[in-house]
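*Asks:* Predicted model, plus sequence, below.
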Amino acid sequence: MSNSQMILVAGPYRSGTGDDPVKLAANVRAMNETALTLFRAGHLAVTGEALALPLLETAGSTRPGDPLYDEIFHPIAEQLLSRCDAVLRIGGPSEGADRMVAQARAEGKRIYLSLSEIPAAV
């Protein structure tokens, strides 16, 4: 029997970036690299950004924090997390990532603070 988990990778997206596109992209890359490590360990790793960013572009969002961003970005992550088994919190300060941890705790999901805490799926 597999112990594969669906894990939301939650880390900083906007925090500390001044909304600089290069810094935003670096934060997304850090979450994607973590997700790849989890995938290679047999888990289904997801990020809210992977779903929200294409929708924001399609909706016509022009910048982080605009009304479309507020409508889509965090609500997508919150819905996604509700369908996950766990959350992995990575990176530095982030109000949004901390909200994901609080939601996971409220929903009784596993909370990981390090890749080393997560067993490989069998």
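*Replies:* Looks like it arrived, so ask away.

*Asks:* from here on, contacts and neighbour counts on C-alpha atoms
*Replies:* Will do.

*Asks:* Which other helices and strands does the lengthiest helix in the chain contact?
*Replies:* Looking only at the chain and at elements set by DSSP state H, the helix with the highest residue count is helix 21-40. Packing partners of helix 21-40 (3 or more Cα pairs under 8 Å, 6 or more residues apart in numbering; DSSP states H and E): strand 6-10, strand 44-46.

*Asks:* another one to put next to it:
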Amino acid sequence: MQAAPVRITAEEMLSDNWYLLKKYSFDLQRRDGRWQAQTREVYDRGNGATILLYNRERRTVLLIRQFRMPTYVNDHSGYLIETAAGLLDNASPEERIRLEAEEETGYRVGAVEKVYEAFMSPGSVTERLHFFIGEYSPDDRVGDGGGLEEEGEDIEVLELGYQQALDRVRSGEIVDGKTIMLLQYLELRLMPPRRLTILVAGPGRESLALERCAAQVFAAGHVPLPAQWLAQDDHGSRHPLQRCDAVLRVAGACAEADRLVALGRQLGLAIYHTLEDIPAAEA
């Protein structure tokens, strides 16, 4: 691609305390041929890499949670759920992401696959981010992870169900851009929805709404389990909900349905509130 028609007329260093913040004055030629004078502040922190570790058989992903000051000062709790990542610091993207993954998650990565690279905030930051995916197994764990204390890192390692992670994106609990991009890549390319067993819970044991929802769940390729079927087996050593993958909460007041939703969340199940939220099963 041809370089943009631009003439840099001045460059001023504003800060080199952590990374480089510069102010550029430049002339940019517009599409009609006229030159326009502009100024922009540019933050140069180097390029980086990130990786989503996943287990295809168990349908799980490895993520981390850590404090991010910029999000805290922008009306967020500050604790972000993310994929492992780090700046290249003169290493190749592949070399750096293997080191970062082990340092942050405690898992030693085998084969990694680069899926793309992208500028994440091109209006003000120079960083180009290299995106990777890689499979992991329990045997790949060689440490506790957590990052480096001397660098201010205090990282919590999270192993989530793949569908659970996607639900956290939809609910707004996962708001990190690179993490959302990699989870969606995994969803589209590598882990299409499988046939799910879905508990259908809502008001009225004989409700026509429940029956219609169960029929639509079946039509989408999944296995519906009406909540009333749990009654006979609710006092065993293993709750029947543990055999389910998700809960569909049909609208309407129902304390029992709310209890099942709460239990489903404790078990890490996906919680759906509309039929449109449920992905079609893989043929």
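*Replies:* Yep, that arrived. The model shown is predicted, which means the values in this text are computed figures rather than measured ones.

*Asks:* before we move on, the earlier item: out of the helices and strands packed on helix 21-40 of structure 1, nearest to residue 115 of structure 1?
*Replies:* Among the helices and strands packed on helix 21-40 of structure 1, strand 6-10 comes nearest to residue 115 of structure 1, with 10.2 Å by Cα to Cα.

*Asks:* Look up the counterpart of the closest one in structure 2, residue range please.
*Replies:* Using TM-score structural alignment, the residues of structure 2 aligned to strand 6-10 of structure 1 are 197-201.

*Asks:* Now tell me what touches the matching stretch from outside.
*Replies:* Outside stretch 197-201 of structure 2, the residues that touch it by Cα atoms under 8 Å, 6 or more residues apart in numbering are 210, 213-214, 217, 222-227, 241, 243-250, 257, 260.

*Asks:* of those, buried ones?
*Replies:* 210, 213-214, 217, 222-227, 241, 244-250, 257, 260 (16 or more other Cα atoms under 10 Å).

*Asks:* quick one: the helix or strand containing residue 71 of structure 1 to strand 6-10, angle?
*Replies:* Residue 71 of structure 1 is part of helix 67-82 when elements are defined by DSSP states H and E. When axes from the mean of the first three to the mean of the last three Cα atoms, to 10 degrees is applied, the directions of helix 67-82 of structure 1 and strand 6-10 differ by 140 degrees.

*Asks:* what's the average distance of the helix or strand following helix 67-82 of structure 1 to structure 2?
*Replies:* Next helix or strand after helix 67-82 of structure 1 toward the C-terminus (DSSP H and E): strand 86-89. Taking mean Cα distance after the TM-score superposition for structure 1, the mean distance separating strand 86-89 of structure 1 from the aligned residues in structure 2 is 0.3 Å.

*Asks:* Tell me the residues of structure 2 aligned with strand 86-89 of structure 1.
*Replies:* Mapping strand 86-89 of structure 1 onto structure 2 (TM-score structural alignment) gives residues 246-249.

*Asks:* can you list the residues that contact the matching stretch?
*Replies:* Here stretch 246-249 of structure 2 makes contact (Cα under 8 Å, 6+ apart) with 196-202, 257, 261, 264, 269-275.

*Asks:* Can you select the buried ones from the residues you listed in ChimeraX?
*Replies:* Entered in ChimeraX, the line below selects the buried ones among these, by 16+ other Cα under 10 Å:
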select :196,197,198,199,200,201,202,257,261,264,269,270,271,272
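
*Asks:* ok, residue 43 of structure 2 touching residue 21?
*Replies:* Yes: here residue 43 of structure 2 lies in contact with residue 21, judged by Cα atoms under 8 Å, at a distance of 4.5 Å.

*Asks:* And the strands in the stretch 101-250 of structure 2?
*Replies:* With DSSP state E, counting those that start in this stretch as the criterion, the stretch 101-250 of structure 2 has strands at 112-119, 128-135, 156-161, 197-201, 223-226, 246-249.

*Asks:* Take those strands and write them to CSV, including distance to residue 35 of structure 2.
*Replies:* Formatted as CSV, these follow (distance: least, Cα to Cα, whole Å):
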stretch, distance to residue 35 of structure 2
strand 112-119, 26
strand 128-135, 28
strand 156-161, 51
strand 197-201, 61
strand 223-226, 63
strand 246-249, 58
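
*Asks:* mind checking how far the residue lying closest to residue 117 of structure 2 once chain neighbours are set aside is from residue 97 of structure 2?
*Replies:* Leaving aside its chain neighbours, residue 117 of structure 2 sits nearest to residue 130 (4.4 Å; criterion: Cα to Cα, 6 or more residues apart in numbering). Using Cα to Cα, to the nearest Å, residue 130 of structure 2 is found at 9 Å from residue 97 of structure 2.

*Asks:* Show me which of the two is the more surrounded one.
*Replies:* When residue 130 of structure 2 and residue 97 are compared for neighbours, residue 97 comes out ahead with 26 against 23, by other Cα atoms under 10 Å.

*Asks:* How much space separates that one from residue 162 of structure 2?
*Replies:* 21 Å.

*Asks:* ok, now residue 243 of structure 2?
*Replies:* Counting by Cα to Cα, the separation of residue 243 of structure 2 from residue 162 of structure 2 is 17 Å.

*Asks:* Does the counterpart of residue 116 of structure 1 in structure 2 fall in a helix, a strand, or a coil region?
*Replies:* Counting by TM-score structural alignment, residue 116 of structure 1 lines up with residue 276 in structure 2. Under DSSP: H, G, I helix; E, B strand; the rest coil, residue 276 of structure 2 falls in the helix class.
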